[in-house]
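[1] What follows is a predicted protein model with its sequence.
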Amino acid sequence: MEFRDKPMENLIRLQEKDICKNARALLLDGESIVGAYKTVRDQVIFTTHRIIMVDMQGVTGTRQQIFVLPYRKVLHFGIQTAGFGDPVQASQLTVCFADGHEAKFGFIGQQELFAVANAISRCIL
């Protein structure tokens, strides 16, 4: 997974108990999880302070590459909602950072999209 090259698509809600332990270990006191999602293997966790992206590698997924993207580095973000007749995977969040890169996340359902967008808004506005 390289967030600079391709979006994380078809994100499905993940139970907190299923978040990889290395990502959970990064949480700070007072930081809470807004939403956790997964692709087939990879995970993305939106907290009250940042985005944690986990790239599961290897056959068993025990090797992990973790990216931490703090909301304080977000310049702006955009959302695209699904329209009538659009495929299920039509809601998208694009987050643009101060260093010029952007991360894209495709959600199944708009409710998840707005929950994450509200969390980011609380931190950058």
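    That came through, no problem.

[2] all contacts plus neighbour counts: C-alpha atoms, from now on.
    Noted.

[3] So which residues of this protein form strands?
    In the chain, the segments counted as strands under DSSP state E are 8-13, 33-38, 43-47, 50-57, 63-70, 74-80, 91-97, 102-107.

[4] tell me which residues in stretch 85-94 are buried?
    If you call a residue buried by 16 or more other C-alpha atoms under 10 Å, then stretch 85-94 has these buried ones: Q89, A90, S91, Q92, L93, T94.

[5] Likewise for stretch 53-70?
    Buried residues in stretch 53-70, counted by 16+ other C-alpha under 10 Å: M53, V54, D55, M56, Q64, I66, L69, P70.

[6] same thing with stretch 37-44?
    Within stretch 37-44, the residues scored as buried using 16+ other C-alpha under 10 Å are Y37, K38, D42, Q43, V44.

[7] What is the nearest of the buried residues of stretch 53-70 to L26?
    For the buried residues of stretch 53-70, the closest approach to L26 (C-alpha to C-alpha) belongs to I66, at 10.0 Å.

[8] and the comparison structure, right after this:
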Amino acid sequence: MGLLDGLLGNATEVDHQEVQTQLAAVLMPDEKIDLAYKLVRDLVVFTDYRLVVVDKQGMTGKKVDYKSFPYKSISRFSVETAGHLDLDSELKIWISGAAEPAQTLQFTEDKSITAIQQALAIAVLK
């Protein structure tokens, strides 16, 4: 893990308290973070209520897109793991009533995608 993994697109788990502070303006006062993964500059955050995808844009990352998916609105998701020639893993998330995925996340040779998929399954299916 570390800088090289981040540059290659691998997700690394990050400290929940650090993310809680960083997302203080986005999260509800009683909302708790269950899991948080950093993907280069972006974040994938599982709270007790929703999935939050933080997409830092531009050269400086000053512009930030926050996407919030309440677990009850996620109708399905798919995970495509890496192969021998295709090294990218992919997670797609659909919301109720949508024909196309609302969010697609790509991972390069990443073992965290299985942990992320499992966390999403627990949150959506419970």
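    Thanks, I have the structure now. None of these values were measured; they are calculated from a predicted model.

[9] so what number do they get for TM-score?
    Both chains were compared after superposition, and using TM-score structural alignment, normalised by the length of the first structure their TM-score is 0.67; 114 aligned residues with a C-alpha RMSD of 3.0 Å.

[10] ok so, going back, output the strands of the first structure as TSV; include the columns distance to A115 of the first structure.
    Output for those, formatted as TSV (distance: least, C-alpha to C-alpha, whole Å):
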stretch	distance to A115 of the first structure
strand 8-13	12
strand 33-38	7
strand 43-47	10
strand 50-57	13
strand 63-70	17
strand 74-80	12
strand 91-97	11
strand 102-107	11
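
[11] rewinding a little: Throw the buried residues of stretch 53-70 of the first structure into TSV and include distance to L26 of the first structure, thanks.
    Putting these into TSV (distance: C-alpha to C-alpha, whole Å) gives the following:
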residue	distance to L26 of the first structure
M53	11
V54	12
D55	15
M56	16
Q64	13
I66	10
L69	12
P70	12
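
[12] Those: which two are farthest apart?
    Taking C-alpha to C-alpha as the measure, the buried residues of stretch 53-70 of the first structure reach their widest spread between M56 and P70, a distance of 20.5 Å.

[13] OK, contacts around the residue nearest the centre of the first structure?
    The C-alpha lying nearest the average C-alpha coordinate of the first structure belongs to V44 (C-alpha atoms, centre = their mean; 4.1 Å). If you count contacts by C-alpha atoms under 8 Å, 6 or more residues apart in numbering, V44 of the first structure has them with A36, Y37, K38, I51, I52, M53, V54.

[14] same thing with G61 of the second structure?
    If you count contacts by C-alpha under 8 Å, 6+ apart, then G61 of the second structure has R41 around it.

[15] how much space between it and I113 of the second structure?
    Between G61 of the second structure and I113 of the second structure the computed distance is 24 Å (C-alpha to C-alpha, to the nearest Å).

[16] do the same with L3 of the second structure
    Where I113 of the second structure is concerned, L3 of the second structure sits at a distance of 18 Å (C-alpha to C-alpha).

[17] More neighbours: those two, which one.
    The neighbour count for L3 of the second structure versus I113, taken as other C-alpha atoms under 10 Å, is higher for I113 (23 against 10).
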